[in-house]
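Student: A structural model of the following input is requested.
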Amino acid sequence: MQGIDPDKVRRVQVREEQVFRQKNTKSLELHTRTMQAMPNGVPNYWISYFPYPHPIFFKEGKGAHIIDVDGNDRLDFCLGGSACLFGYGEPHVVEAVAGQMARGSSPLLATEDAYYVGMGLRRVFGLPYWQVYVSATEANRNAIRLSRMLTRREKILVYSGGYLGAVEDSFAVLDHGRVELEPGVSPNARDISRMSRAVEFNDIEGIRRALADEQVACVIGEPAITNSGIVLPQPDFHQALREITRKTGTLLVLDETQCIGAGYGGYTRSANLEPDMITMGKPMAGGIPVGLVGMSAPVAEQVAKNIFSNPAVDPGMGSTLAGSALQLRAIRAILEHSMTERNYELMLLRADALQAGMERAIKARGLPWTIARLGCRMEVVEGPAAAKSASESANHGGSSPTAACLNIYMLNRGIYLTVFGNTVIASPQVSQADTDLHERVFNEFLNEVT
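Tutor: Model (predicted):
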C-alpha cells in the first residue's frame, strides 16, 4: 500500500508554480495592470483565491476547451463552475443571444419567449409555474421571502455548511449545537440565530426538532450538498423530509443550481422529489446571469392571488433586468437545444469514464481515497468513505496541499479543474480522448507524489 509523500508534494508544488509562471506571462502582465483599477486585480474576488501564483486571463472558449491570453489551450472540467455546463460557443445559443441583442436586450416588457420558457421549464423540471431573476442568489432570496409571506413565519432552516449563494440568512452553521455565523463571514450587525436555524444534512431527527414548534417558514437547501465536498442524501432522507415539512406546514425549497448535472431534470426529477419550490441559475442561460424559481401549483395559486395580484402588497422582489428579453431568449435556446436527454446521456457516459479512470489509478496505488459523484460532477475525496454531512466531508474548509498541487499540475498539462475541491464536471462536449488524457495525467501526478 502506497501513501502520499508530503515532501514530494512540496517539491512538485514548487516546480509546478515555476512552470506556471513561464506559461502565463501575458496573464501576469494583465493582472499587474488590472491591479490599478480593481482590488487584487480581478473583477470577482473569488478569482484571487485560486491556487495559482497569479490569476489566468481568459480569451475564448469552444466546446470543452478554453484558451487564455498566452495561447494555452486547456480541456475545461470547471465550465465556469457549471455556468457553461453544456460547453462554450454553442451555435444555437450564440445565434439566439446575438439576434436578441440586435433587436433589443431589456425593454422591461414580456416577449413571446416567456411562454416557451415557462412550458419548457415545466417539461424538464416538472414544476408548473416560474419566475425569472438575475441570479440563483436572488432566486433563493425571493423564495425565502415568498415562504415568509405565505406562512407568516420568520425563521428558515438551512443545512450547516451548505451553499445558497450570497444569501445572508443562509450563512448559518452548527457549532456544538449552537447556531453560529459561518466562519469567515462578516456579521454585518446581524444575529444569524434570530432569523435562521441550522441542522446537519441527512439529520432527520434534527430537522424534526427544528420544525416542531411550527415557527419555520421553509427548509431551503440543495438536494445533495455540493460545495463542502459532494454529500449525497441517505436512503429515505428526502421522503422523511417531505413528510415532516408537510406535517408542520413548512415549505420545502430545493436549490438545483449545482445539482442540475445529476440527470435530466436535475436531482428533483431524477429522484422524483416533490418540493414546493425549486431554484436555479448558472447554466440555464449559457452563462448569461439568470435565476429561476419554480413553484408548485398550490404555491403559485397563493402567490398570484395574495401577493402578485394585490396592488396594496409590494413583495420587494424582482429587478429591472429580471425576466429580460435577452435572458428569455438564451434560456429558450438552452432548453430546446442543450438541455436534452441525449446530452445528459453523453455527460453521464463521459463521467463514467472519468470516474473509472481515477478509481483505477487510486486502486493501483492502494490509496485510501474514494470518488464522490453526483451525475456528471465528481471529485476525489482524500478518505475511504463518503461523508453524510458537510461537517464530516474531507473536502470541507478548503483544499489540502495534495489537492492544491494536483490542481496546478493538471493545469500545466492542459486540464483545468474546478479550483474549489478539484471538482470535475463533464460537459457533453467531452470526448473519449479527453477522458483518456485526464486519466493519463492523473496517473502521472500520483506517480510523482507517492
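
Student: Every contact and neighbour count from this point should use C-alpha atoms.
Tutor: Noted.

Student: Secondary structure element holding residue 208?
Tutor: For residue 208, the host element (DSSP states H and E) is helix 204-211.

Student: For the stretch 101-250 of the chain, which segments count as helices?
Tutor: Here the stretch 101-250 of the chain has its helices, by DSSP state H, counting those that start in this stretch, at 113-125, 136-151, 192-195, 204-211, 237-247.

Student: which one of those has the most crowded surroundings?
Tutor: Most buried of the helices of the stretch 101-250 of the chain, by mean neighbour count (mean count of other CA atoms under 10 Å): helix 136-151, with a mean of 23.

Student: ok, residues contacting it?
Tutor: With contacts defined as CA atoms under 8 Å, 6 or more residues apart in numbering, helix 136-151 is touched by 132-133, 153-156, 164-167, 217-218, 220, 249-251, 253, 255, 257, 277, 279-282, 290-293, 302-303, 315, 317.

Student: Residue 77 is nearest to which of the helices of the stretch 101-250 of the chain?
Tutor: helix 136-151 (21.3 Å; CA to CA).

Student: quick one on the thing from earlier: residue 429 is nearest to which of the helices of the stretch 101-250 of the chain?
Tutor: Evaluated with CA to CA, the helices of the stretch 101-250 of the chain place helix 113-125 nearest to residue 429, the distance being 20.7 Å.

Student: Could you list which of the contacts of helix 136-151 belong to strands?
Tutor: If you go by DSSP state E, these have 132-133, 155-156, 217-218, 220, 251, 253, 255, 277, 279-280, 291-293 in strands.

Student: Tell me which stretches of the stretch 251-400 of the chain form helices.
Tutor: Secondary structure of the stretch 251-400 of the chain, counting by DSSP H, counting those that start in this stretch: helices at 266-270, 297-303, 325-333, 341-364.

Student: right, so those helices: which one is the most enclosed?
Tutor: Of the helices of the stretch 251-400 of the chain, the one with the most neighbours on average (mean count of other CA under 10 Å) is helix 325-333, at a mean of 27.

Student: next up, for comparison:
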Amino acid sequence: MTDRIGGVPAARIAALAAHEAARYAQARPRTQAALAAGGQRYLGGVPMHWMRDWPQPFPMLVARTKGAVIQDIDGHRIDDFCLGDTGSMFGHSPAPVARAIRAQAGRGLTYMLPTEAALQAGALLSDCFGPMRWQIATTATDANRFALRVARAVTGRRKVLVFNGCYHGTVDDTMVRLGPAGTEARPGLVGQVADLTQTAVVAEFNDLASVEAALAAGDVAAILTEPVMTNSCMVLPGQGFHAGLRELATRHGALLIIDETHTISSGLGGYTRVHGLQPDMFVVGKCVAGGVPTAVWGMTEDVAQRFAAYDATRPAGHSGMGTTLSANPMQFACLVATLSQVMTSDNYARMEAGAARLCAGLSKQIAHFAAPWHVVRVGARVEFICAPGPLHTGTQAEAAHHPALEAAIHQALLNRGCLIAPFHNMMLISPATSTRQIDRLVAAFADVLGHLFET
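Tutor: As a prediction, the model looks like this:
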C-alpha cells in the first residue's frame, strides 16, 4: 500500500514540494542575489534563526507592507494571512498607530519614566480586558515569565502546570511535554541544563482529571494556559473545561493565568472577555500595540494585595523582573492608539465576518475533495488541520501535525499569492483584509488540493 500522510500519497507530496520550491526560486532572482551578498553576516544567514523555518528554500525579503499585503523585493504582491503570526493582526501599520509613532518619535523613545499616555493606557487596558493591576513588558515571553515569578512569590510554591503541546513563548518552564513516564523536557532544546521537571508538571488539555491529579501534590503555584491551544493544531476547550479549571485552581490554592497572546483573535477583550473567564492573572502580547513590541500582564486586586505583602518583606535586591526598554513611551503611545482606535468592536465584527467566510470556503473545498481534514475557527483566526477532527488534547494535536505535507501546501499557496503562518496552518483576517483576498485564498487552496487529491 502506498504510504500516505494526511490522506495524501507521500510521493505526491514530495513531487509537489519539489515543483513549488523550484518555481519559487526561479521567480526571485533579486532575493537570491541579495541573500548571497549579505546573508553571510548572520548566523545561519538570517537575523533570527526561525526565519529559516519557512517552507520555501530561502526567505522572502520584504520591500514594503500595507494593510494585508506584502510586497517582496522581486515585486511580488502577496495577500498576507500570516500577519506576523498575530503581531500585525489588525493589519500592517494601522494609521492611528503610525501617527502615534511619528508623534512620539519627536518627544523621545525611551527614558525609564512614565508619561500621561501611560496613565491613559492603564485605563484603556482595564476597560478592554477587565479590572487588573497592570505591568508592561516587551514580549509575551517576558510577561509570562514575570507572572510566574509573582505566582510563586504569593503561593510559596515552585511548579507551574501547563498543558501538553502548549505555547507560551520561550519560557523555560513551559518547554515540557507528556512522555511515557510523565513530565519531561521537550526534545531539541538548545543548551538546556536545568531539570524542568522540578519546576513544571504537564496535564492534558480538556482532561480535568489529569489537572486534579497534578494539583493534588500541593506544589503547583499556577496553572498557565491559553484558552484555546493554538501553536500546532488548534484544540478548542470542551464544555465546562474552563469552569473546571477555575474551580480546581481555587480549591487547590493555585493561581489561574490566562495567556491570550494568540486567542486575542477571539473578539474584543480576547477569549476571556467573550466567554466570561475569571483568571487571577492575564497576559497578552503581539498585536496589543499594533505591532510595536509590547506585552501586558495583570493581576486581580486580591493577587496584587498578596504580592504587596510579599514584596514588603523580601530582602532588598534584584527582583528578576523587568527589562530596561520595557514600558517605554513609544509602547504607551501605540497602546493608546491601538486600544482606542484599532482594537474596536467594529473592526472585530469585520474580522469575524471575513474569518467565517474563509472557514466556510476552506471547509467546502475539503468536502469537495473528500480530504480527511477539518477546519477550526477562533474569532478572526482560522486553521485547516490535515486530519479528521475535532481534536481534544495536545497528544491528538501532535499526531495531527504533518510537517512535510503542511510545508508543501504552504509553499504552493505562497506561489499562488497567499502567505500563511509558517509553523502551523494558521490564517488571520485583519480589518484590512478584503473579500477578494479571502476568495483568492480559497481558490488557491482548492487548486492545491486538486494537485494532492485528484487522480
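
Student: Just give the TM-score of the two.
Tutor: Comparison of the two superposed chains (TM-score structural alignment, normalised by the length of the first structure) gives a TM-score of 0.96, and 448 aligned residues with a CA RMSD of 1.7 Å.

Student: thinking again about what came up before, dump the helices of the stretch 251-400 of the first structure to JSON lines, plus distance to residue 442 of the first structure.
Tutor: Converted to JSON lines, those look like this (distance: least, CA to CA, whole Å):
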{"stretch": "helix 266-270", "distance to residue 442 of the first structure": "29"}
{"stretch": "helix 297-303", "distance to residue 442 of the first structure": "48"}
{"stretch": "helix 325-333", "distance to residue 442 of the first structure": "35"}
{"stretch": "helix 341-364", "distance to residue 442 of the first structure": "7"}
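
Student: Select, out of those helices, the one closest to residue 125 of the first structure.
Tutor: That would be helix 266-270 among the helices of the stretch 251-400 of the first structure, by CA to CA, at 6.0 Å.

Student: Spatially central residue in the second structure, please.
Tutor: Among the residues of the second structure, residue 262 comes closest to the average C-alpha position under CA atoms, centre = their mean, at 3.7 Å.

Student: what's the burial count for the equivalent of residue 154 of the first structure over in the second structure?
Tutor: Taking TM-score structural alignment, residue 154 of the first structure has residue 158 as its aligned residue in the second structure. Neighbour count for residue 158 of the second structure, taken as other CA atoms under 10 Å: 18.

Student: Likewise for the one 10 residues further on?
Tutor: Counted with other CA under 10 Å, the neighbours of residue 168 of the second structure add up to 25.

Student: if I read this right, it contacts residue 260, doesn't it?
Tutor: No - in this structure residue 168 of the second structure lies outside contact range of residue 260 using CA atoms under 8 Å: 9.5 Å.

Student: With residue 63 of the first structure as the reference, name the closest of the helices of the stretch 101-250 of the first structure.
Tutor: Closest approach to residue 63 of the first structure among the helices of the stretch 101-250 of the first structure is made by helix 113-125 (23.2 Å; CA to CA).

Student: State the span of the second structure onto which the closest one is aligned.
Tutor: Across the second structure, the stretch matching helix 113-125 of the first structure (TM-score structural alignment) is residues 117-129.

Student: ok, average deviation of the matching stretch from the first structure?
Tutor: The superposed stretch 117-129 of the second structure is, by mean CA distance after the TM-score superposition for the first structure, a mean 1.0 Å from where its aligned residues fall in the first structure.

Student: Would you mind confirming that residue 28 of the second structure is in contact with residue 74?
Tutor: Yes - with contact defined as CA under 8 Å, residue 28 of the second structure counts as touching residue 74 (5.7 Å).

Student: hang on, the earlier thing: which part of the second structure matches the helix holding residue 208 of the first structure?
Tutor: Aligned using TM-score structural alignment, helix 204-211 of the first structure spans residues 208-215 in the second structure.

Student: ok, now stretch 32-43 of the first structure?
Tutor: Per the alignment by TM-score structural alignment, stretch 32-43 of the first structure matches residues 36-47 in the second structure.

Student: With stretch 230-240 of the first structure instead?
Tutor: Counting by TM-score structural alignment, stretch 230-240 of the first structure falls onto residues 234-244 of the second structure.

Student: Kindly report the same for stretch 421-429 of the first structure.
Tutor: On the basis of TM-score structural alignment, stretch 421-429 of the first structure is assigned to residues 424-432 in the second structure.

Student: list the buried ones in that stretch?
Tutor: Across stretch 424-432 of the second structure, burial judged by 16 or more other CA atoms under 10 Å covers 424-432.

Student: Show me the contact partners of that stretch.
Tutor: Contacts of stretch 424-432 of the second structure (CA under 8 Å, 6+ apart): 67-68, 81-83, 86, 89-91, 231-233, 347-348, 350-352, 354-355, 380-385, 406, 410, 420-421.

Student: And it, how far out from the chain middle?
Tutor: Counting by CA atoms, centre = their mean, to the nearest Å, stretch 424-432 of the second structure is centred 11 Å from the centre of its parent chain.

Student: what do you get for stretch 418-438 of the first structure?
Tutor: 16 Å.

Student: likewise stretch 439-455 of the second structure?
Tutor: 26 Å.

Student: what does stretch 180-193 of the first structure give?
Tutor: In terms of CA atoms, centre = their mean, the centre of stretch 180-193 of the first structure is found 22 Å from the chain centre.

Student: Stretch 235-248 of the second structure too?
Tutor: Centre-to-centre, stretch 235-248 of the second structure and its host chain are 20 Å apart (CA atoms, centre = their mean).

Student: before we move on, what about stretch 9-27 of the first structure?
Tutor: 28 Å.

Student: and what of stretch 140-153 of the second structure?
Tutor: In terms of CA atoms, centre = their mean, the centre of stretch 140-153 of the second structure is set 18 Å apart from its chain centre.

Student: Next: stretch 25-45 of the second structure.
Tutor: In terms of CA atoms, centre = their mean, the centre of stretch 25-45 of the second structure is found 28 Å from the chain centre.
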